[in-house]
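Peer 1: heads up, no residue letters with this:
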């Protein structure tokens, strides 16, 4: 199935999800993510989730939706900056491997080793020979990752060209989103079909039985976030652990404690 087509072959999109419905469904999924977190810690599972996709496809918002109600000590986000000169001299996969999960962790990559097959290739930051070598090597590396006991999930977030255009315009006019707009975004925008070809090559070379690609349509951000979270919950086996009955202990008595006469610097209450 092509990323732009629906399961039935049509290109029609359902009505976009309303905020109230989204928040109600997200709350239910957050409860399940907490159950998953407790199971991962208890059973010492290792989970790695890779997010790739076009600029503005919604990777950051999806990751925020996943992580906002779980512990950052269990759900870690790896969003690596541009490599240093030292890292450039290393084996390509080396800087990413050190961020893979240990027992009891879920690591989410906000872009990953697939930078080589995407932005580095399209923007000319690496040679075609290195890209071809990466495409041959990636399935072997991922096989080793999976054989080590890591549950590896790879998601490609697909946004339409019309929606991408609108989102970039929004970033340029919304002061809360200006940090998301970079010169690289504008250069990438003009190379839509170069990215399409790079994506297609990447899928053909690295979609494997042990580490398949899962594609999510993200023109409707809310619906996409819910679908992705639900998919993760379906792909990582977990059960709800029994809990002890919750009971608050009695507070100790004041005794001889006296509040100190100290000039606390309270913030100004403006709201």
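Peer 2: Happy to help now that I have it. None of these values were measured; they are calculated from a predicted model.

Peer 1: Only C-alpha atoms from now on, for both contacts and neighbour counts.
Peer 2: Will do.

Peer 1: What are the boundaries of the strands in the protein?
Peer 2: Using DSSP state E, the strands found in the chain span residues 46-53, 75-78, 105-110, 150-158, 213-217.

Peer 1: Contacts made by the first one with the rest, please.
Peer 2: Counting contacts by CA atoms under 8 Å, 6 or more residues apart in numbering, the residues outside strand 46-53 that touch it are 40, 59, 100-112, 114, 149-158.

Peer 1: Mind doing that once more with 6 Å?
Peer 2: Residues outside strand 46-53 that contact it (CA atoms under 6 Å, 6 or more residues apart in numbering): 101-111, 150-158.

Peer 1: Any quick PyMOL command for the buried ones out of those residues?
Peer 2: Those of the contacts of strand 46-53 that count as buried under 16 or more other CA atoms under 10 Å are selected in PyMOL with:
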select buried, resi 101+102+103+104+105+106+107+108+109+110+111+150+151+152+153+154+155+156+157+158
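
Peer 1: follow-up on the earlier one: could you dump the strands of the chain to TSV with distance to residue 228?
Peer 2: Formatted as TSV, the strands of the chain follow (distance: least, CA to CA, whole Å):
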stretch	distance to residue 228
strand 46-53	10
strand 75-78	16
strand 105-110	13
strand 150-158	8
strand 213-217	7
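
Peer 1: wait, which of those is closest to residue 225?
Peer 2: Taking CA to CA, strand 213-217 is the member of the strands of the chain nearest to residue 225, at 8.9 Å.

Peer 1: helices and strands around that closest one, which ones?
Peer 2: strand 150-158 (3 or more CA pairs under 6 Å, 6 or more residues apart in numbering; DSSP states H and E).

Peer 1: and the gap between residue 130 and residue 137?
Peer 2: With the distance defined as CA to CA, to the nearest Å, residue 130 ends up 10 Å from residue 137.

Peer 1: Could you do residue 64 as well?
Peer 2: For residue 64, the distance to residue 137 equals 31 Å [CA to CA].

Peer 1: for comparison:
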């Protein structure tokens, strides 16, 4: 079998292994119900949860975060995706701008990329020196120990995607006008540095995979599977009880409709084209 045929067969096998939409949506709905229970428990008990997502461009971080948050309250589940630091922030202690976003009681904060930028993109693309990156990796476990000992539940996820799948996803962004915004000039520059990112990732793991704040790696070849796997995993990391059975919800009796006659206001109506 030629190399091209082997690759085609591998791609076909991968496609066959992918979750079907109906099965995926059914399982996701079940997990969303559990996330709502977690939300109520976090609020009731004043828990503080911090979830970090890292991975290469195109690994599926944004889609996974959306799957987690689409059925819960944004007042409880807060997503933090910081832009490049301002001139003022560049003069501060490196982690300072991240610390202000850590959760208060009753909050779940999700970092779409985090302080680990210094160990990844900043290091690989030359936005910090090797010395700065090494010092960051030396002190980060201590910072995270302080976070955990203060009562924060800290979860760190790395989404692992293959080079071929990353290429396919980035090409898809180029072709799809709905996804083009996801592709930045930095993504294109980073694309050519696969081995550099792999080396940076390995050194990051070696320095910051601790007993109090371990890294969890999730295979991200199939976006649907990785979303379900991560949600299932994080549910197990946050001990919670179901409070929904204590809430008996029923619609109240509505008063008679029609006593008030709506004014003939000249509304500017939206054209019904569909």
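Peer 2: Received the coordinates, thanks. All figures in this text were calculated on a predicted structure; none of them were measured in a lab.

Peer 1: tm score of chain vs chain?
Peer 2: For this chain pair, the superposition-based TM-score is 0.94 by TM-score structural alignment, normalised by the length of the first structure; 260 aligned residues with a CA RMSD of 1.2 Å.

Peer 1: re the thing from before, minimum distance to residue 119 of the first structure: which of the strands of the first structure has it?
Peer 2: strand 46-53 (10.2 Å).

Peer 1: residue range for the closest one in the second structure?
Peer 2: Aligned using TM-score structural alignment, strand 46-53 of the first structure spans residues 48-55 in the second structure.

Peer 1: Distance from the chain centre to the matching stretch, please.
Peer 2: Distance of stretch 48-55 of the second structure from its chain centroid, counting by CA atoms, centre = their mean, to the nearest Å, is 7 Å.

Peer 1: what's the closest non-adjacent residue to residue 128 of the second structure?
Peer 2: Nearest residue to residue 128 of the second structure, sequence neighbours excluded (CA to CA, 6 or more residues apart in numbering): residue 122, at 5.5 Å.

Peer 1: Looking at the first structure, name the residue matched to that neighbour.
Peer 2: In the first structure, the residue matched to residue 122 of the second structure (TM-score structural alignment) is residue 120.

Peer 1: how deep is its match tucked in, by neighbour count?
Peer 2: A total of 15 residues lie near residue 120 of the first structure under the criterion other CA atoms under 10 Å.

Peer 1: before we move on, the earlier item: can you tell which of the strands of the first structure is closest to residue 68 of the first structure?
Peer 2: With CA to CA as the measure, strand 75-78 is the member of the strands of the first structure nearest residue 68 of the first structure (9.8 Å).

Peer 1: Once aligned, what mean separation remains between that closest one and the second structure?
Peer 2: By mean CA distance after the TM-score superposition for the first structure, the fitted strand 75-78 of the first structure averages 0.2 Å away from its aligned residues in the second structure.

Peer 1: okay, that strand sits on what stretch of the second structure?
Peer 2: Counting by TM-score structural alignment, strand 75-78 of the first structure falls onto residues 77-80 of the second structure.

Peer 1: For the matching stretch, list every residue counted as buried.
Peer 2: Judged by neighbour count using 16+ other CA under 10 Å, the buried positions of stretch 77-80 of the second structure are 77, 78, 79, 80.

Peer 1: for the nearest residue to the third one once chain neighbours are set aside, what are its contacts?
Peer 2: The spatially closest residue to residue 79 of the second structure, leaving aside those adjacent along the chain, is residue 110, at 4.7 Å (CA to CA, 6+ apart). By CA under 6 Å, 6+ apart, the contact set of residue 110 of the second structure is 50, 51, 52, 79, 80.

Peer 1: ok, now how distant is residue 237 of the second structure from residue 251 of the second structure?
Peer 2: Using CA to CA, residue 237 of the second structure is found at 35 Å from residue 251 of the second structure.

Peer 1: Helices of the first structure, residue ranges please.
Peer 2: In the first structure, the helices defined using DSSP state H lie at 19-43, 59-67, 85-88, 94-97, 119-122, 128-147, 161-173, 183-189, 192-206, 221-235.

Peer 1: Among the ones you listed, which comes closest to residue 264 of the first structure?
Peer 2: Across the helices of the first structure, the minimum distance to residue 264 of the first structure, taken as CA to CA, is reached by helix 59-67, at 34.1 Å.

Peer 1: Throw the helices of the first structure into TSV and include distance to residue 252 of the first structure, thanks.
Peer 2: As requested, the helices of the first structure are exported to TSV (distance: least, CA to CA, whole Å):
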stretch	distance to residue 252 of the first structure
helix 19-43	31
helix 59-67	35
helix 85-88	55
helix 94-97	49
helix 119-122	59
helix 128-147	51
helix 161-173	53
helix 183-189	58
helix 192-206	60
helix 221-235	42
